[in-house]
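Colleague: What follows is a predicted structure for the sequence shown.
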Amino acid sequence: MDIFIEYGYLGLFISAFLAATILPLSSELVLTALVLNGLPPLTLVLIATLGNVLGSLTNYGLGYWASKTVIQSWLRMSEYEFVRAEERFKKYGIIALLFAWVPIIGDPLTVMAGILRIRLLWFLLLVTTGKFLRYYILATLIIQ
């Protein structure tokens, strides 16, 4: 994590981008450290949101263009788990994308949105809203 913190804004962007993929990273720790180091919270929130949304957009693209077999292998999902994830997504609808920031479920949600060909505009609006609010609330709690 220290290397991301050392690179400031760029480190936050990279950590947020990678955290939105299946890599086990925490952009929240980087954001927290940078806020505590005195960098402007709103700027950090916007940079983290942009990086995280672009990472989720990468997942969406993989879901949209990759084969089901590749996706199941990448997410380490059995056929049964894959079908259940698809059913859950369909049950809750696109509003579930507001929770794309939640660990463990967020990455499969964004991949499934690509598989199901969710309209890109709705994907971006919902994912961006959820991710922005998460970072904004975190930054607000840190500066209080």
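Modeller: Yep, it's here. Residues are numbered from 1 along each chain as shown.

Colleague: hey, let's count contacts and neighbours off CA atoms from now on
Modeller: OK.

Colleague: Excluding chain neighbours, what is closest to the residue nearest the centre of the chain?
Modeller: Most central in the chain under Cα atoms, centre = their mean is Ala20, positioned 3.5 Å from the mean C-alpha point. Closest residue to Ala20 in three dimensions, ignoring its sequence neighbours and counting by Cα to Cα, 6 or more residues apart in numbering: Gly55, at 4.8 Å.

Colleague: ok, structure two:
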Amino acid sequence: MEAWLESLLTLLALPKFGLSTVFVVAFISATLLPLGSEPVVFGLVKLNPELFWPAVLVATAGNTLGGAVSWWMGYGAELAVERVRHKPVEHRVLGWLERFGPKACLMAWLPVVGDPLCAVAGWLKLPFWPCVGYMAIGKFARYLTMTAALLWAMPGQVQP
């Protein structure tokens, strides 16, 4: 088991397989699993500044696809527990999401609430492709802002 884990970590090591690592971590972090992908994007860009735009775009793609998986999970969950009664607070949140529709998925970039928001959008059967489009816009803005801000806050080249 340890040898398998070591070989997996070697395979995903930065920067040799950096963009694939960014994609996998961004994808997993967009599901309901608690994982942050920004440090991975920042680490790759810090080691390879020429990969700024590819890293931001790959992270956006992975995170958006993970959000789409969350949407489908929410859709399936809604079908499975359709008879569950909601509390008044849940009614307000669901009403807010129904009022804003797919545009609410712009908030998918938010920590803690963003990923469950994608699942709730699926639960409410909001239109899939518009939701994915708004997720992508929000997630792209997050990666662009976070990576640029971290590079600005921590200037300097990494010495090999």
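Modeller: Done, it's in. Computed from a predicted structure; not experimentally measured.

Colleague: Overlay them and tell me the TM-score.
Modeller: Put the two chains on top of each other and the TM-score (TM-score structural alignment, normalised by the length of the first structure) is 0.81; 136 aligned residues with a Cα RMSD of 2.3 Å.

Colleague: thinking again about what came up before, trace the residue nearest to the centre of the first structure over to the second structure, please.
Modeller: In the second structure, the residue paired with Ala20 of the first structure according to TM-score structural alignment is Ala30.

Colleague: Pull out the buried residues from stretch 107-120 of the first structure.
Modeller: By neighbour count on 16 or more other Cα atoms under 10 Å, the buried set for stretch 107-120 of the first structure is 107-115, 118.

Colleague: Spatially, what comes nearest to the residue mapped onto Thr21 of the second structure from the first structure if we skip its sequence neighbours?
Modeller: Aligned by TM-score structural alignment, Thr21 of the second structure pairs with Gly11 of the first structure. Once flanking residues are discounted, Gly11 of the first structure sits nearest to Phe4: 4.0 Å by Cα to Cα, 6+ apart.

Colleague: Could you do Arg142 of the second structure as well?
Modeller: Trp109 (6.2 Å).

Colleague: Report the separation between the one you found and Leu11 of the second structure.
Modeller: According to Cα to Cα, to the nearest Å, Trp109 of the second structure stands 28 Å off from Leu11 of the second structure.

Colleague: neighbour-wise, which of the two wins?
Modeller: Each of Trp109 of the second structure and Leu11 has its neighbours counted (other Cα atoms under 10 Å); Trp109 has more, 24 against 14.
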